[in-house]
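Student: Structural data only, the sequence is not supplied:
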């Protein structure tokens, strides 16, 4: 994949998209991008057919100085360039004033990719392996909670159902049905939807694609689900909302975003080797070796907030141990049973608070480092690691992930490969934000502390 130029729009494709916008009765256009945290930002402009050619070819100037991780006030001018392949009418907006969106790349006025644009970071990593004839496919599984707000303003789970439950315990089928229909209108290929383990927790799984399309899809998925549930709640006059917070409630499972990954060369899955005992190729093992080696630094990106580490604790099915297993869900990396073209590895620590562009880029760079430097992941671990003693884990060489944001960002500081994948600009801005977040957190006094220590 080559990075775009500012003037590479295919004329025929542009006219086809404009015609589709007219057919969809588009009145407003959202020019969408994300900040360093993965938070969706946009500028809304009215649809004017005469202006579209200039918009697609030249982009739109905007002030980037107030966007997290972008630029200072002394260098604020940036350009949004719509990716014409990301056109989508927003299904949750009314048809009489229809709204579409384009996901944008961020450029400098000098017509260069902006180094602080998370999407460009992923595109750069994909371009590197593209020159090797490789494609990185990834299939994430973002979980989420539907919560209600009580009379005191506190969130509580929408229901008390558990894994794969049905009505009446599961109160989410109508939500998931509506969400699935809307996601399909947005060109998602939804594979399955179900209630997850914790009360109020849900998952809607969609098919994997190449990493850039998938990262775009994760951003769209989160935005769409929040908007659709908000619309349904307004119609029902209930205070329901969706949260992708990794651990919103104590004592129950948190929300992860397990990432299924494979590398293809043409139509050949490089992770597959039907002649090996496990069906895995040596490249698959080396890729896992790279992920395991760089996991502490990767965790800073895939689990980027203080709350992420309330989920990464033993006892709630979240992985904390740096090992891989062929079936073992207590390990950081699991290898699902499917083989052939469906052979893949599942990296289990990420959570849906991450910026998918940055998360996918650092996982890819770590795995490719494993392949290029033949990093041995060791033997698979098939025992329940949670029940092992510390001595047993040490004997098998099983190390742990960072247990706090503080540990994670210090690991990132010490890993030049992952810092290099992010680039100097994003590395510096990301670490500055994490220092600030940790400092804010560490001086807070919580209800737990008050209840435990007030009478000392």
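Tutor: Alright, I've got the coordinates. What you are looking at is a predicted structure, and each value in this text was computed from that prediction instead of being measured. Numbering: from 1, shown residues only.
Student: From here on, just use CA atoms for contacts and neighbour counts.
Tutor: Fine.
Student: Residue 389 - how many residues pack around it?
Tutor: For residue 389, the count of nearby residues is 10 (other Cα atoms under 10 Å).
Student: Name all residues that make contact with it.
Tutor: Residue 389 sits next to no residue when contact means Cα atoms under 8 Å, 6 or more residues apart in numbering.
Student: mind checking which helix or strand residue 439 is in?
Tutor: If you go by DSSP states H and E, residue 439 is part of helix 416-442.
Student: now for that helix, which elements pack on it?
Tutor: Helix 416-442 is packed against helix 118-130, helix 282-302, helix 356-372, helix 405-413, with contacts defined by 3 or more Cα pairs under 8 Å, 6 or more residues apart in numbering; DSSP states H and E.
Student: Against that first model, consider the following:
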């Protein structure tokens, strides 16, 4: 096994030789966050580090037109990881890359490049971003043909253990595989809904952690399937129970210190943290179509299931969109609770980071902390307090994003236009369908 995560090209080539690696799965994501992957012989990787691996960009969602289709994937050696569930002899590894144009310049529609631009903006201001995402997912049974169902694997609840958490062996196998790949796991447990699970990442730099999120989904689905289950990151696969979120813990570091912490303030939060919160609140409706990108995302964002829908912040109140966990010092962080795991993490965290930086640059003032249960407020109370809400469906989120100069600047023209085109197509397809609810409600009475 690889004893430490490789950093250089030479480290990777040594790891390939020591671990009998035969194939490399090169990976990146399309605009919507879907993994794109193909295998190359391990002996070809050295050349790929120099020249890249050519592929047809016109076949990738949101990339290029047919007449300008040649693209190159430039492998990033720091992302090399063995796939521990594959055989040890003739091992297989994955490596993530950056997409480049034929002239060698970065492709501005590559989601990883969009995040890199946001990271560079933070560095110019003297900050680095650390994140600790909490990803939830469901494990369902497969049918006798190997197709996914929504049949429950257990009836467990929050933190339950065997016999209620019957899929704990699957989760344990996932945990072991991730640790073998060098992931740092903060926590792993059964979530509140039946068949629902959560695995939390330890804080790390935003780019590496987003790479890990992409691989995490791949690992979870692969191991679950090998063990006879189906894992889904669909935000709301079941009616009447909680959906799956991706609570996004984040902090900024400056000169080795947490820029969000100030021991001299009553709540331990710095003015930088307050400005960052204000930036998130200012732009969250505009980037909701990125953090909550599907029709199904908005079935999760409804009252009654712990999902935040009102644009407030609080030091403790879990009904707020932004929560400040109790830890202080290096652990001081902002938790944005609306994102879900169907998002493209590169775009989602680029939007969050740039929103927070906008708040810092312009010294935006955060509203007062909301310390009441917002779900129990009347509409009149919320209006009086000036509490806005997230978009109620994907169409409203698309409209907010379409009008946002901020999001266009974050994504760049190419990714912005292609993302909106894909989301509008998704909405139009959805609204043209006749759904079971309509048949159940109207067919027998109209």
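Tutor: Received the coordinates, thanks. What you see is a predicted model, and the numbers here were worked out from it, not measured in a lab.
Student: Need the TM-score from the superposition.
Tutor: Overlay of the two chains. TM-score (TM-score structural alignment, normalised by the length of the second structure): 0.96; 437 aligned residues with a Cα RMSD of 1.3 Å.
Student: ok, back up a step: in the second structure, what range does the helix or strand that the helix holding residue 439 of the first structure is followed by match?
Tutor: Note on helix 416-442 of the first structure: by DSSP H and E, the next helix or strand toward the C-terminus is helix 447-453. Using TM-score structural alignment, helix 447-453 of the first structure corresponds to residues 436-442 of the second structure.
Student: mean deviation of the matching stretch from the first structure?
Tutor: Overlaying the first structure shows stretch 436-442 of the second structure at a mean distance of 0.9 Å from the equivalent residues (mean Cα distance after the TM-score superposition for the first structure).
Student: Which stretch of the second structure lines up against stretch 204-214 of the first structure?
Tutor: Aligned by TM-score structural alignment, stretch 204-214 of the first structure falls on residues 199-209 of the second structure.
Student: measure the matching stretch end to end?
Tutor: End-to-end distance of stretch 199-209 of the second structure (Cα to Cα, to the nearest Å): 13 Å.
Student: Centre of the chain to it, how far?
Tutor: The chain centre lies 11 Å from the centre of stretch 199-209 of the second structure; the measure is Cα atoms, centre = their mean, to the nearest Å.
Student: Please apply the same query to stretch 298-306 of the first structure.
Tutor: Centre-to-centre, stretch 298-306 of the first structure and its host chain are 11 Å apart (Cα atoms, centre = their mean).
Student: so where is that stretch in the second structure?
Tutor: Using TM-score structural alignment, stretch 298-306 of the first structure pairs with 287-295 in the second structure.
Student: Quick one: residues in contact with that stretch.
Tutor: The contact list for stretch 287-295 of the second structure (Cα under 8 Å, 6+ apart) reads 298, 338-340, 342-344, 347-348, 351, 390-391, 393-394, 397-398, 400-401, 407, 423, 426-427, 430.
Student: repeat for stretch 190-203 of the second structure
Tutor: 130-140, 152-161, 165, 167-168, 171, 183-189, 241-244.
Student: now those: which count as buried?
Tutor: Buried members of the contacts of stretch 190-203 of the second structure, scored by 16 or more other Cα atoms under 10 Å, are 130-140, 153-154, 156-157, 160, 165, 167-168, 171, 183-185, 188-189, 242-244.
Student: Not counting residues beside it along the chain, what's closest to residue 148 of the second structure?
Tutor: Distances taken as Cα to Cα, 6 or more residues apart in numbering place residue 142 nearest to residue 148 of the second structure, at 4.7 Å, with adjacent residues excluded.
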